[in-house]
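In: return atomic coordinates for the entry below.
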Amino acid sequence: MVHAVVLGAAGGIGQPVSLLLKTNPIITKLSLFDIVNTPGVAADLSHISTPAVVTGYLPPDDGLKKTLEGAEIVVIPAGVPRKPGINAGIVRDLATAIATTAPKAFILVISNPVNSTVPIVAEVLKKHNVYDPKRLFGVTTLDIVRASTFLAEVNGDVTAAPTVTVPVLGGHSGVTILPILSQAQPSLSKNLDQAAIEALTKRIQFGGDEVVKAKDGAGSATLSMAYAGAEFAAKILKAVKGEEVITQSYVSLDACTEGGKKVAQEIGTPLEFFSVSVKLGPNGIEKILPLGDLNEYEKGLLKAAIPELQESITKGVNFISTSKL
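Out: Below is the predicted model of the structure:
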């Protein structure tokens, strides 16, 4: 029995991520919450012949509490695209409900800006004395998915994308996204010159802008983000079942003291949160892995990312005490 929850389930990301979670055979109960339309989304999904029993809730009659009762994994895509100030308040309120109703759940934050919303969730959990950094994740999987896809395209074989892996570290916006192309597996099959590497890096970092432009400003990345969110949720569920899973996620470096200290040394600046390679297990993060060897270009990317990451983290932390982001 696995009880999964989606908060913001009627939105542009929420609906497709709920659909994908419904198709995951490990999930046996799927509870959905949003401020509108959730019963309809739940009714629609409930007709799909997979194990999960789906229920949709609205705010009245303690709907959020009912959604979260007994939750083991909570996915949060709630919010307004590219509206950080609004999303901060939404995430704060949802985190409060999780802290009081499902404090042991794995929390997967999709709501942007992830670099700030994850620290917001952490601060709320700390205030309720239920913070476990091993169970809080910022979902950066879309950056990894894009890196694999774009590199496969550059190499001339997009069909190979599922077998291409590129570690993506740092954060989850613009220059904080650090594709470590030197560690790609398999290794770059073409001898890309520096200009091509820089162009590929920029495309990975600003892939979201590509989607916004293609949608003529009428939306952002929703379907690909939903896919990435469901993929990361599947990794968590596999780890809970005992499989060894290594992936990247934006997490607290306090989740693993030894590994976190090592990464902090590699970064050269104390940061509470960073997207790193993590080994997942039944209780969440078992190990934080080192950044590994970076070439000079990648070291420059890291140096450029640190100030923006620090500012975003500080904004998230301060929001809980000042109500401003």
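
In: every contact and neighbour count from this point should use C-alpha atoms.
Out: Will do.

In: so what's the residue count around the closest residue to N295 other than its chain neighbours?
Out: With Cα to Cα, 6 or more residues apart in numbering as the criterion, N295 has its nearest non-adjacent residue at 7.2 Å, and that residue is S182. Summarising burial for S182: neighbours were counted as other Cα atoms under 10 Å, giving 16.

In: got it, and V212?
Out: Neighbour count of V212, defined by other Cα under 10 Å: 14.

In: show me what contacts it?
Out: The neighbours of V212, taking Cα atoms under 8 Å, 6 or more residues apart in numbering as the test, are A218, G219, S220, A221.

In: mind checking how far the residue nearest the centre of the chain is from S249?
Out: Computing the C-alpha centroid of the chain and ranking residues by Cα atoms, centre = their mean puts V139 first, at 0.7 Å. As defined by Cα to Cα, to the nearest Å, V139 lies at a distance of 6 Å from S249.

In: with I313 instead?
Out: Between I313 and S249 the distance is 15 Å, computed by Cα to Cα.

In: and stretch 219-226, how far apart are its ends?
Out: First-to-last distance for stretch 219-226 - Cα to Cα - comes to 14 Å.

In: to compare against the first, here's the next sequence to fold:
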Amino acid sequence: MNPLNVFSKAKILWVSVLDSSRILTYTVGTRISHRGYAKKSSDDCRRACVDIPPDVDPVCPLPCERRKKKKESILHKIKLKIVEGGTNFGTPFRNLQCKDKVCKEVEVPEQKALEAPIKKMPSLPPPRPGVQVAVLGADTNLGQYIALLLKQCPCIKKLRLYEPTDTKSSECTRDLCNVVQDLQHIDTNCLVEAYSCTCNDLERCLQNSNIVLMLDSACVSTHMPLEKRFECQAPAVKQYADIIAKECPNAFIIVCTSPIDCMVPLIAETLKETGWYNPRKLLGSLAVPEMRASTLAARALCLEPCYVHVPCVGGTEGLSLVPLFSKALEYFDFSEQNAELMTQTVRCAPITVGRCDGQCNKSAELSEAHALAGLVTKVAWALLCKDVPRVSGFVEIDATQVISPTRFIGVNVLLSNKGICDTIAIPHLHPRELKLMDLAITNIQINEDIAINWYQEHMNAERETCKIVAKTDFNYPKKYLTLEKCNPCS
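Out: A predicted model of the protein is given here:
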């Protein structure tokens, strides 16, 4: 057989087989991918049956809430291609409708108003520490001026004013209670209270006090001699010291009762007897003469008083007071004549002002109130550990530091929360000031002896009185004449 014929027959056979497979594939593919179309009279467009939306149910126009939208997947796409008959992938799509149940209207909740935002309250600052000050002798104009200045001090939380005598007989024309009510209107945190001797309020006034300020009584005049002033005020000062030892033994005592040179030793002896004497908490005021000396030196030098400071040493008044004008300004010395004139002016300032005012018991009350209020403020800040101020005061000195026949002398001291923490030694003095200092120490010694002698006589008189009372009460019993007088209920 010819091989060409065989090849041509084989070729014809394979061509026929391939043609039959194409016809079979085409018929199967057309049957599977055939999609039915529907015509509508009003719509010429032909769409797939699956794309035609279902009829709207008149009972339930909304779809059922239970129907959930499914995420499209490969099976979902295959189902879209199947129109007739069932397959392994499931049945064609159907629109699930709720025919038996009536759709309920969805109730939309009412919107509630939002709550007001809560404001953050600022945290309150901690309470500011303060001290309690008792002013003894506040029935005078000087005491009221000091109370007005101390009411404005932020470091004082309570201010107690005590009148040792009846206000009607004093020089002040206003009742102390009215003054306190007037001071309460000042917008500061300090509380002001009034106490009177008529109600025996001295113990209540001194209770838990941190600073005690002793002032002159209303019956004392600047023209009175030293011995007479001391005899007038010594009993009251002795009573103050006794009550201080009972009610506030740790209080800082500032003595402004003239004569200060005599009152400070008297208070020291009284506190020693009670066992509560602390030399660090007892100070005689030198603020007034120091203020006058500094102001006078500043005017003489044509400078502001804040740049000039004249320390005062020795005593507190008269010949015992020695202002050190040589230390007023560095590298400057007054002439001897000018220094003597200014020293005499400072010593005689209370009497000079009293003559200008006419017939008056007290003089220079406004300037004294300013100086004493500044001293009390410095002591208060020192007790609160806010500052270590340097002040001049009449205090008990250490015999190892200053060789002097007197126990008390006016020097510069440093204050702290424990009282007087350090005593500054007297600086190198001018020869003129050295002579004045020798005379001042002699006068201080005389004033100290006056106070100690009076205290010993007073104590001896009290002991004699106690002995007489004891003999009368216990050694000599009463003799009752009748039985009715023995009955305590009769």
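
In: was I right about the residue nearest to N295 of structure 1 contacting G292?
Out: No. Using Cα atoms under 8 Å, S182 of structure 1 makes no contact with G292, being 10.1 Å away.

In: I figured G260 of structure 1 hits E286, correct?
Out: No. With contact defined as Cα under 8 Å, G260 of structure 1 does not count as touching E286 (11.4 Å).

In: ok, those two, which is more surrounded?
Out: In terms of neighbours (other Cα under 10 Å), G260 is the more surrounded of G260 of structure 1 and E286; the figures are 24 against 16.

In: any idea how far the closest residue to the more buried one other than its chain neighbours lies from K287 of structure 1?
Out: Spatial nearest neighbour of G260 of structure 1, chain neighbours left out: L253 (4.4 Å); criterion: Cα to Cα, 6+ apart. L253 of structure 1 sits at a distance of 10 Å from K287 of structure 1 (criterion: Cα to Cα).

In: okay, those two: which has more neighbours?
Out: Per other Cα under 10 Å, whichever of L253 of structure 1 and K287 has more neighbours is L253, with 24 against 19.

In: D93 of structure 1 versus the more buried one, what's the distance?
Out: 24 Å.

In: what about the residue mapped onto G85 of structure 1 from structure 2, how many residues close to it?
Out: If you follow G85 of structure 1 across to structure 2 using TM-score structural alignment, you land on E231. Using other Cα under 10 Å, the number of residues around E231 of structure 2 comes to 12.

In: SS state for E231 of structure 2?
Out: What DSSP: H, G, I helix; E, B strand; the rest coil gives for E231 of structure 2 is helix.

In: then Y331 of structure 2?
Out: Recorded secondary structure, Y331 of structure 2: coil (three-state DSSP).

In: from E163 of structure 2, how far out is it?
Out: Counting by Cα to Cα, the gap between Y331 of structure 2 and E163 of structure 2 amounts to 48 Å.

In: who has more neighbours out of these two?
Out: Comparing Y331 of structure 2 with E163 by other Cα under 10 Å, the one with more neighbours is E163, at 25 against 7.

In: surely the more buried one touches N141?
Out: No. Look at E163 of structure 2 against N141 with Cα under 8 Å: they stay out of range, at 11.6 Å.
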